[in-house]
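1. sequence first, predicted model second:
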Amino acid sequence: MKPLKTTFTTITLVLFLLFTFSCQEKISKKENLETSVQSQIDSIEGTIAVAFYSLSEPKDSLFINIDEKFHAASTMKVPVMIELFKQASEGKLDLNDSIVLKNEFKSIVDGSLYSMDIKDDSDDVIYSQIGTKVTLNDLMYSMITISSNLATNVLIELVDAKKTTETMRDLGAKNIEVLRGVEDQKAYDQGLSNSTTARDLMIIMDAIATNETINQKDREAMINILKDQKHKELIPRYLPSDVKVAHKTGSITGVHHDAGIVYLPDGRSYVLVLLSKNLKDFDKGTEQLARISKTFYDYYN
């Protein structure tokens, strides 16, 4: 019979080796992930930012160009949605109330009037409702799920862009700027555009998923709206159908973004933000960004 001390030493050594191997395997997986993602980014002609953050235990993350500034495009519609729920919770408005739909807005440069063009909007149905009453809930749903620009401008005028940015600061998003509605050409010409970083959108998505300063009922309502997203070219594109994604896309010339929360069937979840600008080939860039999303899914799963 072996002495007790020798047996204990052997067991300790085995456990140490198993722990070391486990740690090395995890490090190796993470290194492979970073290498794979960077290789995919390098294949894109343009500037890319990525933020990956696990919402489940153990915590995990990967950040690339996370503080690079990007034109926010339609991702700024998520802060507007959050501000709508915030003001509703404060009793300043009721999301079930209706508002007369108009198509006349003031430029932030000089207050001159401009209108939205149906040809430049992803929502053509809403234009038939101009002059009629539409509920705030319906406008918000269209703003997020089909990225209606007309609905966005009506809502951002209602809740105020400055207050929306202030709320993002309160959530911890320090650099995102919500300055104005969509298609304000005078503002655009002067460089006055909504902007964001991957870090800010990650913080905002994390807040929708977990932040207790937003009541749970509102968070669940926002997640359900985001899960109904109709534009699925990026994060969900190559993921299995049983994986649910609560997300918001955004695109303009040379720019394609997606920011969301990915929910796996086993209950785990993670935040993923993919931002791009100066894309030489929009379709190729979109394809590779969708592949990057699949890379993260394969790693996490």
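-> In hand now; what should we look at? Residues are numbered from 1 along each chain as shown.
2. rest of the way, CA atoms for contacts and neighbours
-> Will do.
3. C-terminal to the helix ranked longest in the chain, what's the next element?
-> In the chain, with assignment by DSSP state H, the single longest helix is helix 4-42. Note on helix 4-42: by DSSP states H and E, the next helix or strand toward the C-terminus is strand 47-54.
4. which strands or helices does that next one pack on?
-> strand 61-64, helix 198-210, strand 269-277 (3 or more Cα pairs under 8 Å, 6 or more residues apart in numbering; DSSP states H and E).
5. quick one: contacts of it?
-> 41, 59-66, 68, 198-199, 202, 269-279, 296 (Cα atoms under 8 Å, 6 or more residues apart in numbering).
6. deepest-packed of the helices and strands packed on strand 47-54, please.
-> Most buried of the helices and strands packed on strand 47-54, by mean neighbour count (mean count of other Cα atoms under 10 Å): strand 269-277, with a mean of 26.
7. which positions in the longest helix of the chain come out as buried?
-> Of the residues in helix 4-42, 30, 33-34, 37, 40-41 count as buried by neighbour count, 16 or more other Cα atoms under 10 Å.
8. would residue 256 count as being in a strand?
-> Yes. Checked against DSSP: H, G, I helix; E, B strand; the rest coil, residue 256 lies within a strand.
9. try this one next to it:
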Amino acid sequence: MAMFGKRRDEEEYDEEYEVQTPRRKIRDLKPENRKRRKEPVKPWGKKERYVVLVILLVTVLVAVALGISARDFKLPGFPKIKIENPFKEEVIVVGSKKNYSKIASDFKEKTKNLSGTYALYIIDLSNNYSFGVDGEKVMQAASLIKLPVMLYVNGKVDDSNIEAMGKRSDNVVFSQMRSKFGDTALQSYIDELGMKNTSIEKNETTPKEIGDFFKKFKDEPMMEYLVDTIFEDWLPKGIPENIKIAHKYGREVHVINDAGVVYAEKPYVVVIMTQGVIEKEADEIFPELSKLVYDGMNK
């Protein structure tokens, strides 16, 4: 009986062992159950890796393009990226045969290793000869856009408003003038002045149009509000202190402009506009560029 009892105990133990032992799962390979089967995660193949690589390259290229465009496609120490228009009409300037090329070439030399674009436009008032570097390039006007507005409102508002826009470049007064007279009327007046590339809404103009403005209105009483302004560290700093200059200064992010009439023995109009620049660089180079022009025009 003991023997039978022992065998019974062993059988019960075997049954318990079989229950506790997990059974190995056999993969269901039946075609009709294919949709219910979970496929194992496959590693990336060549196709997926190429897609990721292309996305990364495009991201890098877009970032580089945006960075360069912020500097007006001009980086320090590198030539400016330009797409020339083969159908662009060549402008022939008629005037004195005097050679002004050294001023333009020295200007290019001084600015070639700086960020952004530096444009120059000069009119010799003794013979009306004009020349420059990127003189017809449409650029951000900054506060130069106040010039035609000051002329338009002259006689229509108190002179203190014109003085504020001239000597202090007061943006609050400028906004009040725009609200009072409206951009439509102001733009119509700007067009009548022949400033076809100047937009008050877009805040754009060209060095040439600003230069022509100063040439045309250099003897207007309004010019007195552009003398001894609070912005004398740019164009005026490169000119002897005893020389009168009526000028308008403007500044925005990556933009520093200054333009005016220099009433020297040999008077001239000078416009220096920038775009995509490093402000600190521009602040430092501006007096040097102004002196370069003054020395070249008054030899």
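-> Right, received. Where do you want to start? Since the structure is predicted, the reported quantities are computational estimates derived from the model, not experimental observations.
10. now the buried residues of helix 4-42 of structure 1 in TSV, with distance to residue 223 of structure 1?
-> Output for these, formatted as TSV (distance: Cα to Cα, whole Å):
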residue	distance to residue 223 of structure 1
30	29
33	28
34	29
37	27
40	29
41	28
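11. now for these, which pair is the farthest apart?
-> The largest separation in the buried residues of helix 4-42 of structure 1, counting by Cα to Cα, is between 30 and 41 at 16.4 Å.
12. still on that earlier bit, in JSON lines: the helices and strands packed on strand 47-54 of structure 1, plus distance to residue 300 of structure 1.
-> Listed next are those as JSON lines, based on distance: least, Cα to Cα, whole Å:
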{"stretch": "strand 61-64", "distance to residue 300 of structure 1": "10"}
{"stretch": "helix 198-210", "distance to residue 300 of structure 1": "17"}
{"stretch": "strand 269-277", "distance to residue 300 of structure 1": "9"}
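13. which one of the ones you listed lies nearest to residue 176 of structure 1?
-> Taking Cα to Cα as the criterion, helix 198-210 is the member of these that comes nearest to residue 176 of structure 1, at 6.1 Å.
14. mind giving me the packing neighbours of that closest one?
-> Where contact means 3+ Cα pairs under 8 Å, 6+ apart, helix 198-210 of structure 1 is packed against strand 47-54, helix 161-171, helix 216-227, strand 255-263, strand 269-277.
15. what's the closest of the ones you listed to residue 178 of structure 1?
-> For residue 178 of structure 1, the closest of those is helix 161-171, at 5.5 Å, according to Cα to Cα.
16. list the buried residues for the helix or strand just after that closest one?
-> Note on helix 161-171 of structure 1: by DSSP H and E, the next helix or strand toward the C-terminus is helix 185-189. Residues of helix 185-189 of structure 1 classed as buried: residue 187 (neighbour count, 16+ other Cα under 10 Å).
17. pull up the aligned stretch in structure 2 for helix 185-189 of structure 1.
-> Under the alignment (TM-score structural alignment), helix 185-189 of structure 1 falls on nothing in structure 2.
18. with stretch 285-299 of structure 1 instead?
-> Counting by TM-score structural alignment, stretch 285-299 of structure 1 sits on residues 282-296 of structure 2.
19. how close does the matching stretch sit to structure 1?
-> If you overlay the two and look at stretch 282-296 of structure 2, the average distance to its match in structure 1 is 1.3 Å (mean Cα distance after the TM-score superposition for structure 1).
20. ok, residues contacting that stretch?
-> For stretch 282-296 of structure 2, the external contacting residues (Cα under 8 Å, 6+ apart) are 100, 102-103, 106-107, 110, 233-239, 256.
21. go on, stretch 161-178 of structure 1?
-> With contact meaning Cα under 8 Å, 6+ apart, stretch 161-178 of structure 1 is reached by 76, 79-80, 83, 179-180, 193-197, 199-201, 203-204, 207.
22. for that stretch, buried residues please.
-> 161, 163-169, 171, 173-178.
23. and stretch 257-270 of structure 1, by the same measure?
-> For stretch 257-270 of structure 1, by 16+ other Cα under 10 Å, it's 257-264, 269-270.
24. among those, which two are most distant?
-> Across the buried residues of stretch 257-270 of structure 1, no pair lies farther apart than 257 and 264, at 21.5 Å, counting by Cα to Cα.
25. on that earlier part again, between the helices and strands packed on strand 47-54 of structure 1, which gets nearest to residue 93 of structure 1?
-> Between these, helix 198-210 lies closest to residue 93 of structure 1; by Cα to Cα that is 20.1 Å.
26. still on that earlier bit, okay if I get the helices and strands packed on helix 198-210 of structure 1 as JSON lines plus distance to residue 246 of structure 1?
-> Shown next, in JSON lines, are these (distance: least, Cα to Cα, whole Å):
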{"stretch": "strand 47-54", "distance to residue 246 of structure 1": "15"}
{"stretch": "helix 161-171", "distance to residue 246 of structure 1": "19"}
{"stretch": "helix 216-227", "distance to residue 246 of structure 1": "4"}
{"stretch": "strand 255-263", "distance to residue 246 of structure 1": "5"}
{"stretch": "strand 269-277", "distance to residue 246 of structure 1": "9"}
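27. residue range for the longest helix belonging to structure 2 in structure 1?
-> Using DSSP H, we find that the single longest helix of structure 2 is helix 46-70. With TM-score structural alignment applied, helix 46-70 of structure 2 matches no range in structure 1.
28. buried residues of that helix, list them for me.
-> Neighbour-count burial for helix 46-70 of structure 2 flags 68, 70 (criterion: 16+ other Cα under 10 Å).
29. residue 80 of structure 1 -> structure 2?
-> Using TM-score structural alignment, residue 80 of structure 1 lines up with residue 149 in structure 2.
30. ok, the residue lying closest to that match once chain neighbours are set aside to residue 207 of structure 2 distance?
-> Leaving out its chain neighbours, the residue that sits closest to residue 149 of structure 2 by Cα to Cα, 6 or more residues apart in numbering is residue 186, at 6.8 Å. With distances taken as Cα to Cα, to the nearest Å, residue 186 of structure 2 is found 20 Å from residue 207 of structure 2.
31. next: residue 153 of structure 2.
-> 23 Å.
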